[in-house]
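**Student:** what's the 3D shape of this:
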Amino acid sequence: MQTMIGVIGGSGVYQIDGLEGASWVRVKTPWGKPSDEILVGRLSGVPMAFLPRHGRGHVHSPSSIPFRANIDALKRLGCTDVVAVSAVGSLRADYAPGDFVIVDQYIDRTFAREKSFFGPGCVGHVSLAHPTCPRLSAAAAGAARAAGVRVHEGGTYLAMEGPQFSTLAESRLYRQWGADVIGMTGMPEAKLAREAELCYASVAMVTDFDCWHPGHEAVDVAAVIATLTANAGAARALVAGLPGLLGGVRTPCPHGCDRALEYALMTAPDKRDAEVLARLDAVAGRVL
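**Tutor:** Take a look at the predicted model:
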């Protein structure tokens, strides 16, 4: 099987440099339109697909991002591994603006988003005990270090609904819960990637200290953008290093990400809704 790397770019990361044969393609999905067209091409001989999470020009708010369509589109194109890049605030003094965090856990506080491909007509339950892929996360960490970034391997991402930033009371509470970084787009993206049997890694770029830090001002968009601009080059260098670390030949995931649906479907085959199954052709076709 051939490796195909999908990159979901967050705030400040809107392109991949050096893609050979690059073209923007429109992908139709049963879940509506993705955030934008998807840039496909090859990097160091490995097929890649780039999707700007908020759309070019940043037209989607965190709550309006079509997460299901985005993940379906990447799976439909043949992606095997998805690396998601996003901007976050830090809830720890030692995770400073400019640092990258390789997320391995989440606390999902979002409430206004569709969070599953499954439901009435075909019920499925996947494991999210370990919501990111250790193999892909290690590759992302290695690529980040090679790009000259200070990297923290492991961190809990508090996903908030937004679009407003936290209150001071909320920021303090999330620190007490043990969250390390806070953002608005990590969920349900990671959940949907698991349901689609995609290896998924999250690279969180720290832009600020949220509002808990007594030595810093409240979160300011101008300051966030300034840090994002400084980080963007490192993020692109990280992406450029992934093909060499992952290679062109895709072997089965040692952690089972690509077999997440093996025992997940609960609805009896004779009770499954044909229309629902048709919508699941890309994400769950292997088990259906």
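**Student:** From here on, just use CA atoms for contacts and neighbour counts.
**Tutor:** Fine.
**Student:** where does the residue positioned nearest the centre of the chain land in three-state SS?
**Tutor:** Nearest to the geometric centre of the chain sits Ala84, at 3.4 Å (CA atoms, centre = their mean). Recorded secondary structure, Ala84: strand (DSSP: H, G, I helix; E, B strand; the rest coil).
**Student:** ok, it touching Met205?
**Tutor:** No - the pair Ala84 and Met205 fails to qualify as a contact (CA atoms under 8 Å) at a distance of 10.6 Å.
**Student:** check contacts around the residue nearest to the centre of the chain.
**Tutor:** By CA atoms under 8 Å, 6 or more residues apart in numbering, the residues touching Ala84 are 7-10, 200-203.
**Student:** now the strands: where do they sit in the stretch 1-150 of the chain?
**Tutor:** Read by DSSP state E, counting those that start in this stretch, the stretch 1-150 of the chain holds these strands, from start to end of the chain: 5-9, 20-25, 38-43, 46-52, 81-90, 100-103, 105-108.
**Student:** Indicate which one of those strands is closest to Val151.
**Tutor:** Evaluated with CA to CA, those place strand 100-103 nearest to Val151, the distance being 4.9 Å.
**Student:** Can you tell me what sits against that closest one?
**Tutor:** For strand 100-103, with CA under 8 Å, 6+ apart as the criterion, the contacting residues are 95, 132, 137, 140-141, 144, 149-157, 201-206.
**Student:** can you pull the buried residues of it?
**Tutor:** 100-103 (16 or more other CA atoms under 10 Å).
**Student:** can you tell me which two in the residues you listed are farthest apart?
**Tutor:** Phe100 and Val103 (9.3 Å).
**Student:** for the strands of the stretch 1-150 of the chain, which one sits closest to Pro214?
**Tutor:** When these are compared for distance to Pro214 using CA to CA, the nearest one is strand 81-90, at 13.1 Å.
**Student:** how far does the closest one sit from the chain's center?
**Tutor:** For strand 81-90, the gap between its own C-alpha mean and the chain's C-alpha mean amounts to 6 Å (CA atoms, centre = their mean, to the nearest Å).
**Student:** I'd like the structure of this one too, to check against the first:
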Amino acid sequence: MIDPILGVIGGSGLYDIDGLIDRRWVRMETPFGEPSDELLFGTLDGQRLVFLPRHGRGHRIPPSNINFRANIHALKEAGVTEVVSVSAVGSLRADLHPGTFVIADQFIDRTFAREKSFFGTGLVAHVSCAQPVCARLGDALEEAARELKIPCRRGGTYLVMEGPQFSSAAESELYRSWRCDVIGMTNMPEAKLAREAELCYATVAMVTDYDAWHPDEGAVTVDKVLKVMQTNAESARALIRQVAPKLKDRNAFCPEGCEAALEHALITAPEARDPAMVEKLRVVAGRVLRG
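**Tutor:** Predicted coordinates:
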């Protein structure tokens, strides 16, 4: 029997969740360091929920300094089973206007300054990221967005850049030539780590601007982004309230196989595994390490 707990990772502009009852902020420690902030525990329309502001309350942490491993580890340790990630992005398509929510289903990872795996020397694993998001969660998010009449696009490729600078015009045109749909700075390695932690994961990419390619829009600036961000954050809070009840009745394993991502991923022979690494990965990979 599954007891689903919804985890929400809030991106730029989303630092709290409305409507939670039995609210409590809890500081958590992990073997990978401190998460971005305390975790907010509560219940939303009968669904247990844990919220984590990705950049910390007040937006203190830039993308490259986010401790993604600690964030995902803390959510896993808190009992979270499904993760909805919310992030601000730029649009690489003329038909994806600011205010549109894109439920992305693919990523291109262009980051280079981040720790990207829980595993390493002493305990090696290779998970599949061919389908990096949970279609079941995506279905629920799409349904909720349609019900709220939030402009929504199901599917799309999210290019994750390192940042913190915005793209050059040449970079923006390059990513368009790759047929990417949106660009942001935060969903990698987050999605990869969620897969390693055997968590269902889906992302809501909230368009704030047209990156640097649009001939009529000019360069991306923080003031332009902030103008759209407030409206997007209000819509995101409404979306979370709408989707939470849709997830509370799951009573079977995810048909997408998210909860078994590590089933055949460990490659280090049991007798060669570093005991310290095994202990460090007890929360993330304990299901497959107990045998």
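**Student:** Weed out the non-buried ones from the contacts of strand 100-103 of structure 1.
**Tutor:** Burial of those was assessed by neighbour count (16+ other CA under 10 Å); the buried members are 95, 132, 137, 140-141, 144, 149-153, 155-157, 201-206.
**Student:** And the helices in structure 1, which stretches?
**Tutor:** Assignment of helices within structure 1 using DSSP state H yields the ranges 67-77, 134-146, 168-177, 189-195, 221-246, 274-279.
**Student:** Generate CSV for those helices, with distance to Asp17 of structure 1 as supplementary columns.
**Tutor:** Shown next, in CSV, are the helices of structure 1 (distance: least, CA to CA, whole Å):
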stretch, distance to Asp17 of structure 1
helix 67-77, 19
helix 134-146, 15
helix 168-177, 36
helix 189-195, 24
helix 221-246, 7
helix 274-279, 33
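**Student:** wait, which of the ones you listed is closest to Ala112 of structure 1?
**Tutor:** Of these, nearest to Ala112 of structure 1 by CA to CA is helix 67-77, at 11.9 Å.
**Student:** Against structure 2, what's the mean shift for that closest one, could you check?
**Tutor:** Its match in structure 2 and helix 67-77 of structure 1 itself, once the structures are fitted together, sit a mean 0.2 Å apart by mean CA distance after the TM-score superposition for structure 1.
**Student:** Remind me what that helix packs against, helices and strands.
**Tutor:** Under the contact criterion of 3 or more CA pairs under 8 Å, 6 or more residues apart in numbering; DSSP states H and E, helix 67-77 of structure 1 touches helix 189-195.
**Student:** Now the helix it packs on on structure 2. Mean distance?
**Tutor:** In the superposition with structure 2, the aligned residues lie an average of 0.2 Å away from helix 189-195 of structure 1, counting by mean CA distance after the TM-score superposition for structure 1.
**Student:** Save the strands of the stretch 1-150 of structure 1 as JSON lines, and put in distance to Thr229 of structure 1 too.
**Tutor:** Listed next are the strands of the stretch 1-150 of structure 1 as JSON lines, based on distance: least, CA to CA, whole Å:
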{"stretch": "strand 5-9", "distance to Thr229 of structure 1": "13"}
{"stretch": "strand 20-25", "distance to Thr229 of structure 1": "23"}
{"stretch": "strand 38-43", "distance to Thr229 of structure 1": "21"}
{"stretch": "strand 46-52", "distance to Thr229 of structure 1": "16"}
{"stretch": "strand 81-90", "distance to Thr229 of structure 1": "11"}
{"stretch": "strand 100-103", "distance to Thr229 of structure 1": "14"}
{"stretch": "strand 105-108", "distance to Thr229 of structure 1": "26"}
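**Student:** nearest to Glu189 of structure 1, of those strands?
**Tutor:** strand 81-90 (8.9 Å).
**Student:** Report the angle between that closest one and strand 46-52.
**Tutor:** Strand 81-90 of structure 1 runs at 40 degrees relative to strand 46-52, counting by axes from the mean of the first three to the mean of the last three CA atoms, to 10 degrees.
**Student:** and the spatially closest residue to Ile72 of structure 2 that is not a sequence neighbour, what is it in contact with?
**Tutor:** Taking CA to CA, 6 or more residues apart in numbering, and ignoring the residues beside it in sequence, Ile72 of structure 2 has Ala194 as its nearest neighbour in space, at 6.3 Å. With contacts defined as CA under 8 Å, 6+ apart, the neighbours of Ala194 of structure 2 are 72, 200-201.
**Student:** Check the alignment and tell me where Ala194 of structure 2 lands in structure 1.
**Tutor:** Taking TM-score structural alignment for the superposition, Ala194 of structure 2 sits opposite Ala193 in structure 1.
**Student:** Asp72 of structure 1 versus that match, what's the distance?
**Tutor:** Counting by CA to CA, to the nearest Å, the separation of Ala193 of structure 1 from Asp72 of structure 1 is 9 Å.
**Student:** same deal with Arg286 of structure 1?
**Tutor:** In this structure, Arg286 of structure 1 and Asp72 of structure 1 are separated by 14 Å, where distance is defined by CA to CA.
**Student:** Looking at those two now, which is surrounded by more residues?
**Tutor:** Using other CA atoms under 10 Å as the criterion, Arg286 of structure 1 and Asp72 rank with Asp72 on top: 29 against 14.
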